[in-house]
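Asker: structural data only, the sequence is not supplied:
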């Protein structure tokens, strides 16, 4: 007959031995990630590194680019920006292909080379006022390295890596498809990430380049850790005595590291369990958070972008854009978007300030008093035919479902429109531009709590009261780290070579459960 107690103790012991160092690394790296995230180029950083668009350099309008494309091509995004110091139109197709044209000469983009990457880096450094020792240095062309494994960079590969030779040790990654700087890293950022994101996400390049393998490694380790936690919880409760205490005073039979491990594991059982469980939820295992109607489909229905040949009908040409840039000399970009098939555009300035445009001759460059609420509601109702609006709210401050954390950016105010469809959809509309920002269903809201809420403690009463959030997260992480260290000590005692006993000295008998190693959560 199977002795279930013995199986429980053995499972917990050897899972603890196998995972204790990983769990300690997870807790430590989580604290590092609170302050130093994985390298990326934030919205604010990207805009700050762009020079203001110069009206006199603009010789061609966006229709000149579309005229060179397949007339049936579907546009995903279009903007006027700066590439290697020159004004350029950047277009992404619905198939995620990157296309472009320089607005000063009408020259179509081809692949950007070494010289282009160095010019892009020089413009970046000049715009940010970075003092480089002797100018940018080209470090090579790469497909992927440790700091560029993110899937969002796939459409820009291969990448050019350039060093700015500045005091921060800045290295830039330049797209060979668009000539844009798409990522920046510094020496300290790279160093800390070996103790932060690379540890926490199990992110070595050799593993991460194989996305499916990496996914299952994280899922299996998370599930194994949960088994370790639950087995430890059962053992911990079984070994706890409130009456007939051990040695007349202790609720635990253990001493030293085992005692601390036993008590800490029970005291912090709930936060430790939810921490590891939410880490598993971050992977969306087995498609549990997949939507019946993908957001990309809803966004396409809201925008209804015509084919390329007619996508910009009635929109601005080169002369009108020059007038806009004269009226708004601090504009970094001009962005086109569509609502119900009609093109709209706005300028983006420093600090991500956005101003819609009107092309009426008498008021070129003036802000448009567009009633985006009515226009957006009309289009959403057309999309959601058969379902009624259950609520319409204007958000002027972040809440539990529309918020930012750390250095992220989201526009305010926004319009939230709720529907009574089976998915219980909530749409968020940018009231400055009329753009659809996202759609949050009941499934998405559940994911928000099971992952962000439980893993990062993204609760408004905490993240709006920093450093309270910092203190709570660090305290729980320290508890988990100490618990993990007790597992390391216990595991070492179990695995270290046994010293020889003196001749004639009998071996001390141990209870079957006295050497069990309890294991912390992630």
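Answerer: Thanks, I have it. These numbers were taken from a predicted model, which means no experiment stands behind them.

Asker: could you use CA atoms for every contact and neighbour count after this?
Answerer: Fine.

Asker: residue 284: neighbouring residues, count only.
Answerer: Residue 284 has 16 neighbouring residues, counting by other C-alpha atoms under 10 Å.

Asker: A further structure is provided below for comparison with the first:
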């Protein structure tokens, strides 16, 4: 039996050690350079203030011009090339873009329009249209699916920024500097096996990542088992060592495996958990946010009047969202610093912008979302907890999260937790038991986003680099051993 396990470990190592070395090296790159994305804060900072004097067509005009059955799931007023643009999201039916002032539908965005949007996004910077693509190495994200195809616009700034402009809405949806693009070839792009995205291998990408991660986890576990079997805990070999290997590469592979084996296993296994293999982390719990249905009848206050009231209160709105909270319509406004204001949209006389909903109202609203279950704990968090926390903007789950939030725990079969943001009235996070388990099996073991480490950098950096360096050294010694086994 041992002989068979030795052979399985040997041949799995020959096949997978290159992959594992690549994963550990690219993991270090990703600590400092993430996959390109345009953060919410960056996008808001580039938008002009919405003009309440010259804007806008009515909501009814937008809905009629959209020409879709049913009501949209969301409505947002933003700016494209310095001009107001309404975006009506119909879910799977796609996003409809309309000129915010005239109410006319925008059916496709050409190269000239994309250039105008890019120049407004980065004023004073020369822009050049490259081409129109559905997807490329830096735009694989599913979040962009509703925006495709994408115009690629090259900006002549010092960072050699490439902007991606949606051919459907005209929005700038992604930016990627030359430095980000360069490092991503040896960072996120290779770490996530994106060479298999696109073309004939696209539909197999998920399986390729999942099964290669399973095989690598088995390889690492077998390596630990073999390493322990071969280590002499009592007595020594003739060489005076507790390891039977005299050849340097074999010896170092054995010793490094014993030293870093556990961390190597957890790193590879946690990467596997990020893929949610075979849906093992799905609980089937319904999304409570789906219970807040959008209805045009809830919004009788014109957007023009909403912008006027926001401006009169000293708030420079750069984007406006139509939201339903507790059965009533509200405008959610954003300024260039990511701050928000709320305004009742039901036509109430004298309604004025306000910063946040009352906590008691949010408590009642959250409890009603799972009316068949009891709230076992309600807490107002003024600091992040283990499951609701912030990471650097470039990381996969990065970005600032609002505080304070209301956390509700329920006694339902899925042991649901809800995090409600009083500044927007939205459920910003929903967790069940399976998702909390994923937080430990993936987020902690893979990137060690543990508050005592994250708050004490560079200790987090050193810990992560040690893990990746140990795993990479194991892999490199395995590559050499495998090459020697295969060569004539």
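Answerer: Right, received. Where do you want to start? This one's a predicted model, so the numbers in the text were calculated from it and none came from an experiment.

Asker: and the helices in the stretch 1-150 of the second structure?
Answerer: All helices of the stretch 1-150 of the second structure, identified by DSSP state H, counting those that start in this stretch, fall at 2-30, 40-45, 59-66, 111-121.

Asker: can you add mean neighbour count and distance to residue 179 of the second structure and give those back as a markdown table?
Answerer: Putting the helices of the stretch 1-150 of the second structure into a markdown table (neighbours: other C-alpha atoms under 10 Å; distance: least, C-alpha to C-alpha, whole Å) gives the following:
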| stretch | mean neighbour count | distance to residue 179 of the second structure |
| --- | --- | --- |
| helix 2-30 | 18 | 12 |
| helix 40-45 | 17 | 18 |
| helix 59-66 | 18 | 40 |
| helix 111-121 | 21 | 19 |
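
Asker: these: which one's closest to residue 212 of the second structure?
Answerer: helix 2-30 (8.0 Å; C-alpha to C-alpha).

Asker: tell me, that closest one lands on which residues of the first structure?
Answerer: Residues 5-33 of the first structure are matched to helix 2-30 of the second structure when aligned by TM-score structural alignment.

Asker: rewinding a little: so which of the helices of the stretch 1-150 of the second structure is nearest residue 295 of the second structure?
Answerer: Of all the helices of the stretch 1-150 of the second structure, helix 59-66 sits nearest to residue 295 of the second structure, with 11.2 Å by C-alpha to C-alpha.

Asker: compared with the first structure, how much does that closest one deviate?
Answerer: Average distance, helix 59-66 of the second structure versus aligned residues of the first structure after superposition (mean C-alpha distance after the TM-score superposition for the first structure): 2.9 Å.

Asker: please apply the same query to stretch 257-266 of the second structure.
Answerer: For stretch 257-266 of the second structure, the mean distance to aligned residues of the first structure following superposition is 1.1 Å (mean C-alpha distance after the TM-score superposition for the first structure).

Asker: contacting residues around that stretch?
Answerer: Residues outside stretch 257-266 of the second structure that contact it (C-alpha atoms under 8 Å, 6 or more residues apart in numbering) are 217, 220-221, 223-224, 227-228, 445-446, 467, 470-471, 474.

Asker: please identify the buried residues of that stretch?
Answerer: By neighbour count with 16 or more other C-alpha atoms under 10 Å, stretch 257-266 of the second structure contains the buried residues 257, 258, 260, 261, 263, 264, 265, 266.

Asker: what separation is there between residue 52 of the first structure and residue 108 of the first structure?
Answerer: Distance of residue 52 of the first structure to residue 108 of the first structure, given as C-alpha to C-alpha, to the nearest Å: 22 Å.
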